[in-house]
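Q: give me a 3D structure for the following:
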Amino acid sequence: MLSEIQTYLERLSDRRTAILKTLNGLDPDALDWKPLATDANSLTVLAVHSLGAERRWLHEVVGGKKVQRDRDAEFRARAQDVTALKAMYTAAAVESEQILSQLSAEDMDATRKLPQGAHTVRWAILHVLEHYCEHLAQMYLTRQLWENRTNRPHEI
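A: All right, here's what the predicted structure looks like:
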């Protein structure tokens, strides 16, 4: 396996672990709570959407596997058992590793043509990492706001 791929897999694993740690110990009310009535997402939505993006970009675009993704439904997701989310993340991680571990240096520079433009395989992998980081930061903040919502009700 390319050392570049090994690094990407480690970073992906770190992001997934951090997301699941952020959800750990929360009940459905906390998982579905939004800090604002509009233009904000719950922890459930952010977790489901982030995973949907990984499956789309790594499994479908990079790996060539058909993914049944309903992006709009990701933003309507309601709390699942955290155990179910962990299982979904574990299954996606296994599939992502199988796909990425087979890539060659030439594959990394290969271009995938999509309706929204052409991107290299490397770009797709980095995009997933970037996407996870963006939503993980939102999840950290959302959890902090949830945990402090009764202490400072006028600031939220």
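Q: could you use CA atoms for every contact and neighbour count after this?
A: Will do.
Q: now find how far off-centre stretch 33-44 is within its chain.
A: With Cα atoms, centre = their mean, to the nearest Å as the basis, stretch 33-44 stands 17 Å off its chain's centre.
Q: give the buried residues for it.
A: Neighbour counts over stretch 33-44 (16 or more other Cα atoms under 10 Å) mark 33, 34, 35, 41, 42, 43, 44 as buried.
Q: ok, the fifth one to residue 22 distance?
A: Okay, so that is residue 42. Distance of residue 42 to residue 22, computed by Cα to Cα, to the nearest Å: 12 Å.
Q: for the comparison step, fold the sequence that follows:
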Amino acid sequence: MTAPPAVQTLIDFSLVKLDEIVDAVGALDDATANAVPAVPGANSPYALLTHCLGMMRRWSSTVNLGVTVPRDRDAEFSAAGPVADLIVRAAEVRRAFLDDLAATDWAAPPVAPATGYGPWSQTTFGVLLHVFEELCQHLGHLEITLDLLRAGDPEP
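A: All right, here's what the predicted structure looks like:
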């Protein structure tokens, strides 16, 4: 299915933000990617990218298409591992996300709408806009995390 022009623009912007997150984490060594700034409640760059990947598929597949993608949101924030493996996973999720969007009926409501959210969650475009919002938020979160890691010693 071809996305309407406004939807395609939002898809393009979303991919730019995802790629910026992936590039930033991909430029790190394993120790830095898995480090957590010495700030209560902070997350590692690795965990932030892991969370973004889970978030994207939840909304694009589980919500918009009704195809459940297993996810443990809490575990995303404690995820750790080799950067190279995460970058491979990010490429796989990016492709799956694009496949989800190609299968989305932009004129129909989400197949499995999320509850507890605003009216935006009742449209497939609103769901995609939310993904973009989250990617932008977590890109900023990642940039601050990297600033903190560069400025001081992370927690072990």
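Q: TM-score for this pair?
A: After superposition, the two chains reach a TM-score of 0.83 (TM-score structural alignment, normalised by the length of structure 1), with 148 aligned residues with a Cα RMSD of 2.1 Å.
Q: picking that back up, among the buried residues of stretch 33-44 of structure 1, which are in helices?
A: Judged by DSSP state H, the buried residues of stretch 33-44 of structure 1 include 43, 44 as members of helices.
Q: show me where structure 2 has strands.
A: Read by DSSP state E, structure 2 holds no strands at all.
Q: could you pick out the longest helix of it?
A: Secondary structure of structure 2 per DSSP H: the longest helix is helix 124-151.
Q: return the distance of residue 29 of structure 2 relative to residue 17 of structure 2.
A: From residue 29 of structure 2 over to residue 17 of structure 2 the distance is 21 Å, taken as Cα to Cα.
Q: and the residue lying closest to residue 107 of structure 1 once chain neighbours are set aside, what does it touch?
A: Of all residues not flanking residue 107 of structure 1 in the chain, residue 121 sits nearest, at 6.9 Å (Cα to Cα, 6 or more residues apart in numbering). Residue 121 of structure 1 is in contact with 62, 107, 108, 109, 110, 111, 112, counting by Cα atoms under 8 Å, 6 or more residues apart in numbering.
Q: report how many residues lie close to the last one.
A: Think residue 112 of structure 1. The tally of other residues near residue 112 of structure 1 (other Cα atoms under 10 Å) stands at 15.
Q: surely it and residue 60 touch.
A: No - here residue 112 of structure 1 does not reach residue 60: they are 10.5 Å apart, not a contact under Cα atoms under 8 Å.
Q: sorry, back to before: show me which of residue 29 and residue 17 of structure 2 is the more surrounded one.
A: Ranked by neighbour count (other Cα under 10 Å), residue 29 of structure 2 and residue 17 place residue 17 first, with 19 against 12.
Q: to which residue of structure 1 is the more buried one aligned?
A: Using TM-score structural alignment as the criterion, residue 17 of structure 2 maps onto residue 15 of structure 1.
Q: from residue 36 of structure 1, how far off is that match?
A: 25 Å.
Q: list the contacts of the most centrally placed residue in structure 1.
A: Nearest residue to the geometric centre of structure 1 (Cα atoms, centre = their mean): residue 50, 2.3 Å. The contact partners of residue 50 of structure 1, by Cα under 8 Å, 6+ apart, come to 131, 132, 135.
Q: so how far is residue 42 of structure 1 from the last one?
A: This points to residue 135 of structure 1. Distance of residue 135 of structure 1 to residue 42 of structure 1, given as Cα to Cα: 11 Å.
Q: likewise the second one?
A: The spacing between residue 132 of structure 1 and residue 42 of structure 1, counted by Cα to Cα, is 15 Å.
Q: now which residue in structure 2 aligns to residue 46 of structure 1?
A: So, by TM-score structural alignment, residue 46 of structure 1 is matched to residue 48.
Q: you'd agree that match is up against residue 78?
A: No - assessed by Cα under 8 Å, residue 48 of structure 2 is found out of contact with residue 78, at 9.2 Å.
Q: the two - which one has more neighbours?
A: Applying other Cα under 10 Å to residue 48 of structure 2 and residue 78 shows that residue 48 carries more neighbours, namely 25 against 16.
Q: need the contact list for that one.
A: By Cα under 8 Å, 6+ apart, the neighbours of residue 48 of structure 2 are 76, 77, 138, 142.
Q: again, only using 6 Å
A: By Cα atoms under 6 Å, 6 or more residues apart in numbering, the contact set of residue 48 of structure 2 is empty.
Q: report how many residues lie close to residue 68 of structure 2.
A: Residue 68 of structure 2, neighbours per other Cα under 10 Å, totals 13.
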